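Participant: coords please:
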Amino acid sequence: MSRSLPTSPTDVGVDEVPTLEASVRDAARTAVGISGDITIPKWKVAAPTSARRRVLGLSLINASISLPLTTLLLLSPEIARDNNWTTTTVGGTVIAAAILAGLVGAPLSDRVPFNRRTAASVVFAVNSAVFALLMNLIPAFGWFLLVALARGVLFGLGAPIWRTLAFDSTVPEARARAIARTHMGTLIGSALGGACAWIAIAGLTIGTGQALLLSGILAVILSLGSLLLTETKVGGAEPDRLRRAMGQVDDPVAGLRPSWSESTLRVRSIPTVKFALTSYVAIGWCAGAALIVPVIRLSQARELTDGTAALVITIASAVAFLTLYLVARGLEKSVRRSPESLAAVIPVGLIIGFAGLLLIGLVRPVISPQLALATIGGFLAWVALDITMLSVIQPEDRPTAVGISLFSAIGGSLLALLVISAVSSLIGGSAAYAVAFAVASLPMILFWRRSKKLIRAVGPDLDARLGVDDETQDFDEAVAESGSVPVLSARNIDFAYGSVQVLFDVSMRVNEGEMVALLGPNGVGKTTLLRVLSGLESPQAGVVRLAGDNVTDVNASKRVALGLSQIVGGNAVFGSMTVYENLMMYGFSLGRDRASIKEGIDEAFQVFPKIADRRNQLGSTLSGGEQQMLGLSKALITKPKILVVDEFSLGLAPIVVGELLEMVRQLNARGTAILVVEQSVNVALNLVDRCYFMEKGEIVYEGNAKDLLAQPELVQALSLGGHPTAADSDPVTLDKSGSPA
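Facilitator: You can find the predicted model right below:
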């Protein structure tokens, strides 16, 4: 986010700078709920009525999802027997629906407009419950499969929205209790689903079909709780609080909806998220193992009656619900202390969960306490993990992160199912149960180690998201010292094609209204650097900023919208289109605003009359110079803050190059900053204000173009790939913003 710093580092004493940086970080963290104040008000005080309604609605939605699923899983042997199916068929259908939720539903959910989340939540929740009801009306496997898959897609569509709404529903200080309460809804549904199954299995008044129908009806009723939802801003109160605390202006990047692929790239580049996804696999593993407990007991050990197995699920869910309610205030204290304090809850929850799995196998025949322990641990880790992961992610990327975490959790459940089933089938007999769950508890060691890394990563990642990390503060200090924000800057960029590193710690900048050249022999990384600056490649390290905003993980099309355009030498024209059609095609980067597009085209024709004379001529029939003119004229349509031009004089006659240079000067005179990559050193130095020379993927020289023209020996050495000697020039040291120190 763009920050307006109240003071420059030069305005305070050296000893005061660390204190200033600490106060900025504290202000940012306080704005997102990490205040250090562990005085926890009552829920009604912490959350206004609208927030409590949203949380209640989301809790009921979660209950409507888990209720029919639990009933279906517990009654799967009876369903298979009554319909002459196999238990594997029923289980396989549930698995297919889960996979579809992760693969199809979650990515599609990312397309729901931010201002339509509430309406989408109602549609997905109610329809999911209706499909759960319809699943049981027609006893045909094709119908059962179709409806189950449709419900899986609906769940995948809704889950990312529901979980991000839970995160946004209250002020940050009350977030832990809000998310805990929505997860408690899942436990309510599991308890009710277990009760429906128990009534049917025990033969109390209703049979299997009636129990499934009852669970569907209850799910529909619970799903109507979605009507309690009200729309809230993306990020809730957090973005406004953060801007007020930090003196920030609106972030143009945050206003743009990222694509699924772009958002996935940004999310997966955050260390905390990488470690968190492993923990989601662990939670899914724990949940998957817990769900098949009754199946293993019934088919292998035969230590429980059918009705008791369902009753165990009901009791365990109820105990976990009560426990989560009691510990929610403690979780909120952890949120307020520090991000590391909350993240430390995750491995604790995982240990409790896997200890419960181990005890399920070792302590028999009573399994309600063991299963309750596994459920408590899993949900405790889940709540802490949701808050930890989403807190380090920008609000617009959170639905994508939830979708990825959903897929990870589903994968963990399927792995647990395969491992426990395979081990129990291989061993057989009563010993199978103990061995299977002992094996299921072994991954705890791996998950424990990864969660410890998560604890170390969350603090720096949160500061980076808030813009108070070391890199951002260093950039702000450099800007405060220079008095201006570069229109384009790159700092400490590393880039590799596979295992071959091409760019090494590259830093550079282009100031507003400036013309800068990037020079050097062939193969030194100039074009690769341009691709990184334009968003066509993602660096392994470093930061790219456009007008001060971090756009490192913003894709090329979004960077065009933010004011960066690139013209590639020899490749800027569609040959099968006319000049006018080329300009129209480029103009659509503005969206569907035809008036703005037409205005830009008219301006291009006015400034570049040669192009206007050929408006109906095919691009392929233009000369090389005319094609470059057409490429440059496109910049007048989008009116970029900075235009990046790659090898615009390549293969052109000197007289044509002279015309192009004049066009570039006209564009610059209109306020567009220019970055030129050019092999012709003389052409570039007569055009630009400053220049950078690259050699072997590094910036080896930065200086004033006029000064360099007066040193032909130095120009020759740099052009041939040689470093400037001490006699030629003093070495140039770049500061952290890419400026000369």
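Participant: Could you use CA atoms for every contact and neighbour count after this?
Facilitator: Noted.
Participant: could you list every residue that touches G459?
Facilitator: For G459, the contact set (Cα atoms under 8 Å, 6 or more residues apart in numbering) comprises P339, E340.
Participant: Here is the second sequence; please produce its structure so I can put it next to the first one:
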Amino acid sequence: MSRRVHTGDQSASEEAALTVVEQTSAALREKARATLGVTGDENTESFRALVRKHDLRYYPVVALGLLFATGAFQSYAFTVLTPEISRTMGISIAAIVGARALFQMAIAVAPLPIARLSQFRARRAMLCIVTGIVWSAITLTTGFVTSLVALILILCLDGLTTGSVGALHAPLIVDSYPPAARVRALTAYTAIGAFGQALAPLLVGILASVAGLSWRGVFLALGIASLLMTLCAIRLRDPGYGKWDTEQLRASVHQEHGEATDSLSSEDVALGFWEICRRVLLIPTNRRVYAGFAVYGVLTVPLGTFISVFLDERWNLGPGQRGLFFSMFFGIGVVALAAYGSRGEKQFRASPARVLRAAGLLLAGTVVFIALGGLMPALAPMVICFGIAGACIGLLQPMLGISLLSIVPSHMRPHAQALAGIFVAIGGTAGAVLLAGVQDQFGIGGTMVAIAIPGVLGAFIISSAGRLIEDDLDRMIDEVVEDEEIHRIKRSGGHLPMLSCRGVDFSYGPLQVLFDANFTIEDGEMVALLGVNGAGKSTLLKVISGIGLPTAGSVRYRGQEITYLDAERRMKLGITQIPGGRAVFGPMTVVENLRSYGYTMARDRGSVDRGIQTCFEAFPRLYERRNSLASTLSGGEQQMLGLSKALMLRPRLLLIDELSLGLAPVVVGRLLDMVRRINADGTAVVLVEQSVNIALNLVDHAYFMEKGEMRFDGRADELLARDDLLRAVFLQGAGAAQ
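Facilitator: Got it, this is the predicted structure:
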């Protein structure tokens, strides 16, 4: 029998520590929601009062707003001047739309590398300034292009540099101001940017019609103006990650226990770049919000290009008149943003769900009025319809942005915003293809009507996120609080299990198979995980090893959260899984399989050779078959080879799935002896087994699962006394075990 490696008092202490974690999280949840600006009421201080109260400045909002505005200069100059560029360079509208599609693809690619550059160091402000200078130079250079290839190159470079807007601006705003001021700060930032969007086409119209500049001269003038405005942001500084929220949540854990704040470094389990991106995409609210950003992308660059052509062909408006139209279109958005800031703060404070439901309604209203504008027979009602649509579009970005950035930890915000930029670009690219096809079939007026289809669908998706956002907000709060509570317990000398799964849910698509599963194991312990087929045993092992990611709950290893860590990184931390019946590489020989295990840990040849020799000493039969393909081995021999992985890797935690399935008793006995040896050397073992007889002869502690839930957790002899559970196992050997 495997002995428990800790006493009953230690076990009780571990369980008490985990209970404290849950109690602290529950006790602080409401306080944490208030820290994040969600109080359930609409009472807010004025933005000015909050700025003075916290000794802040308006400069970050203004500086980033100016950078946002200058980033729009080139794009909207193209929007207004598309007909003139097409005629002067002899390029078709379709070719220009294709070039703009590549521009959108460049925007899609750009945000993630920008977010990666700022992941480990707070240098977002520097990146914003540098990219602003670069795109200003690109705008100026546009006036010198003479071919379609050069035009495409310029557009792609512009798209790549403007990735900083999508990835960094909103997270910088959020980290620069306390939660009670964030909606208004984002709204003000967006309003300044929208003012720039309104100013750009107006400047284009003035420069082209009043000053008499050619389209090349317009780009030169806008490039100089963009550079001067960018230099106004030269004093922008990065405030660091989570000053006003995540760090305060962590501090509240220590305050709850009357302790000083002290954060513990967790570099070994810190999520990598792609792991963070995957984590952000797993949040249910985010997936729906990103759909909204995709539709928003359709409503920006490609639609603007077609509106310009619509005004040229349908209403015979010249560049000056088109510039005035777009200035009105975006200018109304500035007015709407100015009016919405305080109201939006109240909505978010009362319930973030209200913000998303309002965003869904605004998106639906946007596309409906665009469609109506395309059908209007007179100029005045057409302008009114597009003006209302412009007001709605102006409000969408801050509403979606605050919803997105409020439910992710501070260090993940650049990644979340970068992904939003990608979805905007995807929507823009898809919109260009969609609208170009509609134009060919139904004319330029048909494109205005066709936009209603994806828009209404996107509105329903965004509105549906309203029922998810508060749960996702609480989940983020719990993650931060629990993480800091674990650090506090470890620092104070408290003992925690080596592995702890708490409240784990897991689904295969729409089918949920784990429900609030809790599971712990201590260093050097060996436990059995029992249950009938389909109970969720193998799925729980996948969650522990990182092959599957849970939809809720947490996995902590040696006190650190590893819930969303990649499987290969968990292996290097000491977690190894041997899947039942699938533990070998069939086309490789026995020796090649063993070498692959060793080289996975980047060990030198000498260490790998010594490990192989150890495996051959443990399983002489493998030595006899060392040059045979693994696919030609018997079932027992394949399990020996699979179990040799543990001898090669020497993990701290070994997960074994169905070791005895289909094997002869003599082979099973030999394998079990090796499991005991591995455990005796200090490796903790989780044994998933259907045979109660085998499992309970190996371990003192067992878990029983049924229909994805933990039905029993205790000593093996206590399980033997539970006839109801043993009947549920319903496998050969249950009677013998009793």
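Participant: Tell me the secondary structure at N616 of structure 1.
Facilitator: coil (DSSP: H, G, I helix; E, B strand; the rest coil).
Participant: May I ask you to confirm that it is in contact with L583?
Facilitator: No: if you go by Cα atoms under 8 Å, N616 of structure 1 and L583 don't touch, sitting 11.3 Å apart.
Participant: These two: which has the busier surroundings?
Facilitator: Just comparing N616 of structure 1 and L583: by other Cα atoms under 10 Å the higher neighbour count belongs to L583, 26 against 13.
Participant: Please give the element, helix or strand, for the more buried one.
Facilitator: In the assignment (DSSP states H and E), L583 of structure 1 maps to helix 579-587.
Participant: Which strands and helices lie in contact with the very next helix or strand once past that helix?
Facilitator: As assigned by DSSP H and E, the chain's next helix or strand after helix 579-587 of structure 1 is helix 594-607. With contacts defined as 3 or more Cα pairs under 8 Å, 6 or more residues apart in numbering; DSSP states H and E, the packing partners of helix 594-607 of structure 1 are helix 579-587, helix 609-613, helix 635-638.
Participant: now what about the helix or strand that comes right after the shortest one, what contacts it?
Facilitator: Counting by DSSP H and E, the element after helix 635-638 of structure 1 in chain order, helix or strand, is strand 642-646. By Cα under 8 Å, 6+ apart, the surrounding residues in contact with strand 642-646 of structure 1 are 487-488, 527, 530, 563-569, 635, 672-678.
Participant: So how do I select the buried members of these in ChimeraX?
Facilitator: Command for ChimeraX that selects the buried part of those, burial taken from 16 or more other Cα atoms under 10 Å:
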select :487,488,527,530,563,564,565,566,567,568,569,635,672,673,674,675,676,677,678
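Participant: The helix holding L583 of structure 1 to helix 594-607, inter-axis angle?
Facilitator: In terms of direction (axes from the mean of the first three to the mean of the last three Cα atoms, to 10 degrees), helix 579-587 of structure 1 departs from helix 594-607 by 130 degrees.
Participant: Could I get the buried residue list for helix 579-587 of structure 1?
Facilitator: V579, Y580, E581, N582, L583, M584, Y586, G587.
Participant: what do you get for stretch 233-245 of structure 1?
Facilitator: Applying 16+ other Cα under 10 Å to stretch 233-245 of structure 1 flags K233, V234, G235, G236, A237, E238, P239, D240, R241, L242, R243, A245 as buried.
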